[in-house]
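1. attaching a predicted model along with its sequence, questions to come.
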Amino acid sequence: MSYQVRSIRADEWPAARRLRLTSLQDPVAHLAFLETYEQARARPDAFWQERAAGAAEGATGAQQIIAEGPDGEWVGTLTVLIEEAGSTDWAGFPVERKQGHVVGVFVEAACRGIGLTEVLFSAGLDWAWAQGAERVRLLVHEENTRAQAFYRKTGFVPSGVIVQLSAAPDEKELEFVIEPGTD
């Protein structure tokens, strides 16, 4: 595999923006992301600059990890947020212990099935454990069975927590978790 997996740099915000917009055009984006292509495209450059700086190499509260292809094009990404015990997470839920929260997972369709997603997850988990996370979690739409199967294969297990993030009562997100040493 001739891909480089690494944390982004703050000055790479245009590439981070491009990859996010690409991910939001994926056929299952409506199940995987909490914003639309149109919403993301309308955001000003300052938003993308701040987002990249807050999740760039050296940041301790979040880390965006990318997979860079042989031609330098970004083909995959995930972000890990650190949620501190005693705080509330981005959705307003209480955080009981220090944890990582994986968000924004995406790999270009042409690069799926070659082990790249596993390498991205390994790098993200390594970063979370180095930050002192006691567990790492993620939320996955109940109908996104492809993602659920991958998360199980990577060592994540359903916690039993079900979260409703949208106004639609029949749309639920399932929490999956992994503990150190099980990845």
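-> Nice, I can see it. Residues are numbered from 1 along each chain as shown.
2. C-alpha from now on. contacts and neighbour counts both.
-> Will do.
3. so which bits of the helix ranked longest in the chain are buried?
-> The single longest helix within the chain, with elements called by DSSP state H, is helix 116-130. Of all the residues in helix 116-130, those buried under the rule 16 or more other C-alpha atoms under 10 Å are Leu116, Thr117, Leu120, Phe121, Ala123, Gly124, Leu125, Trp127, Ala128, Trp129.
4. those strands in this protein, which residues are they?
-> 4-7, 62-68, 74-83, 99-107, 135-141, 157-163, 173-178 (DSSP state E).
5. let's bring in a second model and compare:
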Amino acid sequence: MNTSTTIIRRVRTEDWQPLRDIRLDALRDPVAAVAFLETYEQAAARPDEFWQDRTTRAATDPHVAQFIAQTEDGRWLGSMTGLVERAGGDGALEGDVVEVDQVHVVGVYVRPEARGTGLALDLIRTVQEWAWSLPEPRIERVRLFVHEDNPRAEAMYRKAGFEATGVALPVPGGGGGREIELAVPRG
């Protein structure tokens, strides 16, 4: 697959339907059980207003940004979101403590036909560039969690420069296993 014709950009408010569609596709993916904390059934039951609000926030909020990779003909190949987390606040998982101002990468998905092309690394770099460019707060690191049973994703994150921090938390809701924190400090 040639990704040279792939465009990476932040979502726009009018993108709510393709955003919903790629999220539903991600949740149907065989690795979704360990990659996401939401099920297909939960997401599919959400009304259009939920997706419209979510997209508007990801497009306009200074502390949330969702980026998509799309072909020149408009097909979405992948998506990734960055969320600003402030020091002293609660983190994403139970027992997670936010010690520094950081961006948390969530909702990582690349369609099967685009995997192994470097597209995920391009999306990660885009989220990192956004994080480092924020004027306030000054982001000290970019982090994410990966399920211990998702070695392919972990390998990709490590290729992107993420390293284990030593934090491992149980999967919320008794889903089994642990989520391993990986991070890249501000360079």
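-> Yes, it's here. It should be emphasised that the depicted structure is a prediction, and the values quoted were computed from it without experimental measurement.
6. superposing both, give me the TM-score.
-> After superposition, the two chains reach a TM-score (TM-score structural alignment, normalised by the length of structure 1) of 0.94; 180 aligned residues with a C-alpha RMSD of 1.3 Å.
7. thinking again about what came up before, tell me the residues of structure 2 aligned with the longest helix of structure 1.
-> The aligned range for helix 116-130 of structure 1 in structure 2 is 119-133, by TM-score structural alignment.
8. superpose on structure 1 and give me the mean offset of the matching stretch.
-> On superposition with structure 1, the mean distance recorded for stretch 119-133 of structure 2 (mean C-alpha distance after the TM-score superposition for structure 1) is 0.7 Å.
9. now that stretch, how far from the centre of its chain.
-> 10 Å (C-alpha atoms, centre = their mean, to the nearest Å).
10. next one: stretch 161-171 of structure 2
-> 15 Å.
11. other residues contacting that stretch?
-> Outside stretch 161-171 of structure 2, the residues within contact range by C-alpha atoms under 8 Å, 6 or more residues apart in numbering are 93-96, 143, 176-184.
12. need these in TSV with distance to Arg115 of structure 2, can you?
-> Listed next are the contacts of stretch 161-171 of structure 2 as TSV, based on distance: C-alpha to C-alpha, whole Å:
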residue	distance to Arg115 of structure 2
Leu93	27
Glu94	31
Gly95	32
Asp96	30
Arg143	21
Gly176	26
Gly177	25
Arg178	24
Glu179	22
Ile180	22
Glu181	22
Leu182	20
Ala183	22
Val184	22
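13. now the buried members of these.
-> Arg143, Arg178, Glu179, Ile180, Glu181, Leu182, Ala183, Val184.
14. most tightly packed of the strands of structure 1?
-> Across these, averaging neighbours per residue (mean count of other C-alpha atoms under 10 Å) puts strand 62-68 on top, at a mean of 25.
15. structure 2: matching residues for that one?
-> Aligning strand 62-68 of structure 1 against structure 2 (TM-score structural alignment) gives residues 64-70.
16. for that stretch, give me every contacting residue.
-> With contacts defined as C-alpha under 8 Å, 6+ apart, stretch 64-70 of structure 2 is touched by 6-11, 57-59, 76-84, 119, 123, 126-127.
17. that one vs structure 1, mean deviation?
-> Relative to structure 1, stretch 64-70 of structure 2 is 0.4 Å off (mean C-alpha distance after the TM-score superposition for structure 1).
18. widest-spaced pair of the contacts of stretch 161-171 of structure 2?
-> Within the contacts of stretch 161-171 of structure 2, two members stand farthest from each other by C-alpha to C-alpha: Gly176 and Val184, at 26.1 Å.
19. list the contacts of stretch 25-39 of structure 1.
-> When contacts are defined by C-alpha under 8 Å, 6+ apart, stretch 25-39 of structure 1 is touched by residues Leu21, Ser23, Leu24, Gly104, Val140, His141, Glu143, Asn144.
20. pull the most distant pair out of those.
-> Leu21 and Glu143 (22.3 Å).
21. and stretch 148-158 of structure 2, which stretch of structure 1?
-> With TM-score structural alignment as the criterion, stretch 148-158 of structure 2 aligns to 142-152.
22. again, but for stretch 6-24 of structure 2
-> Under TM-score structural alignment, the match for stretch 6-24 of structure 2 is residues 3-21.
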